[in-house]
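can't give you the sequence, but here's the structure:
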């Protein structure tokens, strides 16, 4: 649309708003009339600041996107691929996974004699130096190893 079309749109919206303002003022009083006048003045303000033209560009862009969405086979292939990806992600949650043995279990299995089965982890006694860190958790075992390396724990 050209500048004259936006001016005509702003003028039409302002005239309709002025009629609405007059009706609101006559039927519901001063408060409703002032509120309607505020809404009415938004149309010329949008025209003068350029927001009416920007809004027109946004509406045009959305309309072009929607037309391309409906009539383009490549867009539908993209939606199909996205749907397949989502189905695979949720399907992966249901399928069984191969779990790796925990670090503490691997250490205990390596340290124990061939025929003896020992506990997966043994908690260290509580000392005055700090809290006991359980070796069951891989992350905490790494932290515990670092602390032991520097003589903190």
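Thanks, I have it. Here the structure is a predicted model, which is why all the values come from computation and not from measurement.

from here on, contacts and neighbour counts on C-alpha atoms
Will do.

roughly how far apart are the residue positioned nearest the centre of the chain and residue 76?
Central residue of the chain (Cα atoms, centre = their mean): residue 86, 15.8 Å from the mean position. Noted for residue 86: a distance of 15 Å to residue 76, by Cα to Cα, to the nearest Å.

Put this next to the previous one:
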């Protein structure tokens, strides 16, 4: 009941300020003030204020918030302890479980397929590789590099 009266008083004050603002020919600001000042009355009429006051003034609700805060602190303490002890990798290595040191050991090799990775056995193929480099060298000399 008291919250409904306070919300009605706040809305009435806001509407009064909006009227004064409209009298000063600032209509857009007056419309915004009127919109903001009607919110408390609307919340009272829909029952949201009664729900909020029931939520705030009940001791069991505050106890529930305390339990949630304790749970969050325990999660944070567990993460801090896990970081300090070295985490899961050291525990896995200490237990003797096989762990992956490298995700993809052949990742530095180009993905050209098995046919192109093999080195050519004949000397003629090696000469074509030198020709490729000579072309590149010619291009670089042409540009003065």
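That came in fine, so what should we check first? These figures come from a predicted structure and were not determined experimentally.

care to give me the TM-score?
With the length set by TM-score structural alignment, normalised by the length of structure 2, the two chains reach a TM-score of 0.47; 97 aligned residues with a Cα RMSD of 3.9 Å.

thinking again about what came up before, element containing the residue nearest to the centre of structure 1?
Per DSSP states H and E: residue 86 of structure 1 is located in helix 73-94.

Can you list the helices and strands that that helix packs against?
helix 51-71 (3 or more Cα pairs under 8 Å, 6 or more residues apart in numbering; DSSP states H and E).

Which elements pack onto the helix it packs on?
Other helices and strands packing on helix 51-71 of structure 1, by 3+ Cα pairs under 8 Å, 6+ apart, are helix 3-28, helix 30-49, helix 73-94.

Report the buried residues of it.
Residues of helix 51-71 of structure 1 classed as buried: 52, 53 (neighbour count, 16 or more other Cα atoms under 10 Å).

Select the longest helix from structure 2.
Longest helix in structure 2, counting residues (DSSP state H): helix 59-84.

Next secondary structure after that helix?
helix 87-95.

Excluding chain neighbours, give the residue nearest to residue 41 of structure 1 in space.
Leaving aside its chain neighbours, residue 41 of structure 1 sits nearest to residue 14 (6.9 Å; criterion: Cα to Cα, 6 or more residues apart in numbering).

what about that neighbour, distance to residue 85 of structure 1?
49 Å.

Neighbour count for these two, which is higher?
residue 14 (20 against 12; other Cα atoms under 10 Å).

residues contacting that one?
40, 41, 43, 44 (Cα atoms under 8 Å, 6 or more residues apart in numbering).

Name the nearest residue to the first one, ignoring sequence neighbours.
Pointing back at residue 40 of structure 1 there. Residue nearest to residue 40 of structure 1 in three dimensions, not counting chain neighbours: residue 17, with 4.5 Å by Cα to Cα, 6+ apart.

Isn't the one you found up against residue 35?
No. With contact defined as Cα atoms under 8 Å, residue 17 of structure 1 does not count as touching residue 35 (10.8 Å).

Those two: who's more crowded?
Legend: neighbour count by other Cα under 10 Å for residue 17 of structure 1 and residue 35, higher for residue 17 (20 against 13).
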